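Q: give me coordinates for this.
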Amino acid sequence: MSTDRLGDLAGAGVSIWLDDLSRERLRSGNLQSLITDKHVVGVTTNPTIFAGALSHGEAYDEQVRELAARGAALEDAVREITVSDVQQGCDVFRSTWEATGGVDGRVSLEVSPLLARDTDATVAEALDLWKAVDRPNLYVKIPATEAGLPAIARTLAEGVSVNVTLIFSVERYRAVMDAYLDGLEQAAANGHNLAGITSVASFFVSRVDTEIDKRLEKIGTEEALALRGKAGVANSRLAYAAYQEVFAGERWAALAAKGAKVQRPLWASTGVKNPDYSDTLYVTELVVADTVNTMPEKTMLAFADHGELVAGGDAVTGTGPAAREVFDAVAAAGVDLTDVFLVLEDEGVDKFEKSWAELLDSVKGQLDAAK
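A: This is a model prediction of the structure:
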């Protein structure tokens, strides 16, 4: 067996992205070493990641002092700090972006989570971030809330590449893919080159197990308990089956003929929350070509150490019927799946709002200390 397990994973067609970015990673050369040694071809960020980065180390001190000296407003300071990190990240990945024809080498920057229920404000900020970062390998990250769906389409229509985040249910994922096709059709009507627009759809995995496992344990029957740890992977496999269906359709074929690229599924929230489960569960069980797995570094290193691929390197294709059986069994056990997905979306937005508040507080404290 190969000792380069992440290399084998990449060889199976999975794009390995790091779910983290900080100025310390950029300055120390850590990010570059992950690209060189661990086959990393992209980075995702979110408010929680930036809040953590700003609260540790001294890497931001110089910029904070400069911002304080010119009396920058708090939200403007946060914008400049995060944009600067993302610009540097994009520059590190520029050669990857070029080598993959714009498919990989991407860095994501999220619109403010405070705008998750406001379509017009989300579009305005997405376009502002695109202009501020001014790098062709940026992904503007927009949540897949009901208000986010039209914002995704309108942002794509302006030629801006989008990472759609906080997708939990297959039903909402289908709406995301529809928004992608809407956006590309409008982009073509607006005269944009479709070959230059790409997107990923970030389908969350571990949080699904966390919520459903909690409910299965409350039900407590033998049948319910036997289903723990199965819903997250099954949900993702059902999402992949939906992806295959949509991107084999006539509507997509018309866009592909104009140079459009598919919106790849991205497995997000792949760090295992339950210590009873394999620490590579959400990587090993979701290996399939033309997908992205964005991992915390801990998960990435775990796979590098002892991760395994199934025979043939495809753990997903053809698994839709078995995944449906899992979900039918979960529902039959008494889990209200509609409520599960509503709770997960609300919690996802709420968590990022709290992280955004922490980020603002952290920067405010540093600005005050620098005055």
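
Q: going forward, measure contacts between C-alpha atoms and count neighbours the same way
A: Will do.

Q: would you map the helices across the stretch 51-200 of the chain?
A: 61-69, 74-92, 94-99, 119-133, 148-157, 170-189 (DSSP state H, counting those that start in this stretch).

Q: please provide the structure for the following sequence as well, for comparison with the first:
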Amino acid sequence: MTTPTAALSAAGVSIWLDDLSRTRIHSGNLAELIATRNVVGVTTNPTIFANSMTNPDDTSYDAETEELAKRGATPEEAIMEATTRDVRDALDVFRPVWEASGHVDGRVSIEVSPDLAHDTEGTIAQAADLWAKVDRPNLLVKIPATKAGLPAITASIAAGISVNVTLIFSLERYAEVIDAYLAGLEQAKAAGIDLSTIRSVASFFVSRVDTETDKRLDAIGTPEATALRSKAGLANARLAYELYEQVFAGDRAAALLAAGANKQRPLWASTGVKDPNLPDTLYVTELVAPDVVNTMPEKTLEATFDHGVVTGDTVTGAYEQSRAVFADLAAVGVDFDDVTQVLEDEGVAKFIDSWHGLLGQVRAGLDAHK
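A: So this is what the prediction gives:
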């Protein structure tokens, strides 16, 4: 019998897991999810690694921490060693998926330090370091879509590094991200790099948009405002897919695709439902379209496998309806440009907080082993 996750894959959605741990890799759980849940990739971020490396029930990092402490490693060096090892091992698990998919999937992402979110040159340098240290062709280096991140995306793509662009909330910033990708491909082409080896996804966040917008709608409190709750996230993502279709059908992209380049696929991130009144598979089943990625927390993945109802494409026929949502939001007084700026600022701040929390805990661990 076809499972909902198999149906989702058949509809053109690549299912990635938004989680990674050493235990998940070495226990065989990751391989099991590939076999039974149609998982074809993984995304990580500082919060995920913080949860994994500081889990008191997970002793898999202890020996490595002791060794690093004896070498006098800094917390930053220790995190780099541990996380690149985990990502490398996960990439090896996904290697058959990478080969079977024609190098489309089988991807694992690792993020540059959140402290570099507003540092272009630092991001460029660390992206190159991560690419070299992990040394796997199915890696994606995660770079945030901040203003400083945009030129770093271009430079990294130009150097032949595959990139996952993260923390995209607005259509305007998404357009800049696509432009940064195409500019990088143009530079790579001029440098004689094989464009077919470069891959990228653009991570467009969904549920956080509803959380922030709904908070403002609740404050407005009118029946018209209440009627718009939980509609902005889907509408925003659907219009992002429309933009993807338009740009990659244009002349600039066509010239690069003809030279062997790949499209930068949209990736739906932040797909765990935060409002208990909503269906727990909302940001999966309502964002089905060809050639997209949906990266899910395990809870959302299991909900989708258990009772997700996949009815085919739920994106491309909803563009006008999505535009109407934004017209209605403006009419009740929601400043959506401010919504997306707040979300970007908060997203960067949350990752920085997680990063510094992880640094502190790793520092304590190293000190305990000295």
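
Q: TM between them?
A: Overlay of the two chains. TM-score (TM-score structural alignment, normalised by the length of the second structure): 0.98; 368 aligned residues with a C-alpha RMSD of 0.7 Å.

Q: if we can go back for a sec, would you mind finding the most buried of the helices of the stretch 51-200 of the first structure?
A: With neighbours taken as mean count of other C-alpha atoms under 10 Å, the helices of the stretch 51-200 of the first structure reach their highest mean count in helix 148-157, at a mean of 26.

Q: have a look at how far, on average, that helix is from the second structure.
A: When the second structure is overlaid, helix 148-157 of the first structure sits 0.4 Å from its aligned residues on average, using mean C-alpha distance after the TM-score superposition for the first structure.

Q: please work out the angle formed by the directions of that helix and helix 170-189.
A: 30 degrees (axes from the mean of the first three to the mean of the last three C-alpha atoms, to 10 degrees).

Q: which residues are in contact with N38 of the second structure?
A: By C-alpha atoms under 8 Å, 6 or more residues apart in numbering, the contact set of N38 of the second structure is 5-6, 9, 15.

Q: from those residues, which land in helices?
A: Using DSSP state H, the members of these that fall in helices are 5-6, 9.

Q: how much space separates L358 of the second structure from T211 of the second structure?
A: 26 Å (C-alpha to C-alpha, to the nearest Å).

Q: still on that earlier bit, same list (the ones in helices among the contacts of N38 of the second structure) but as JSON lines, adding distance to A63 of the second structure.
A: Listed next are those as JSON lines, based on distance: C-alpha to C-alpha, whole Å:
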{"residue": "T5", "distance to A63 of the second structure": "37"}
{"residue": "A6", "distance to A63 of the second structure": "39"}
{"residue": "S9", "distance to A63 of the second structure": "39"}
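
Q: ok, back up a step: which one's more surrounded, L358 and T211 of the second structure?
A: Remark: of L358 of the second structure and T211, L358 carries more neighbours, 22 against 19, as counted by other C-alpha atoms under 10 Å.

Q: the more buried one is in what secondary structure piece?
A: Here L358 of the second structure sits within helix 336-368, counting by DSSP states H and E.

Q: which elements pack onto that helix?
A: helix 46-53, helix 62-70, helix 75-93, strand 163-168, helix 207-220 (3 or more C-alpha pairs under 8 Å, 6 or more residues apart in numbering; DSSP states H and E).

Q: just give me the mean distance for it relative to the first structure.
A: Using mean C-alpha distance after the TM-score superposition for the first structure, the mean distance for helix 336-368 of the second structure is 0.7 Å.

Q: quick check: that helix aligns to which part of the first structure?
A: Under the alignment (TM-score structural alignment), helix 336-368 of the second structure falls on residues 337-369 in the first structure.

Q: these two touch, right, D120 of the first structure and I152?
A: No - in this structure D120 of the first structure lies outside contact range of I152 using C-alpha atoms under 8 Å: 10.7 Å.
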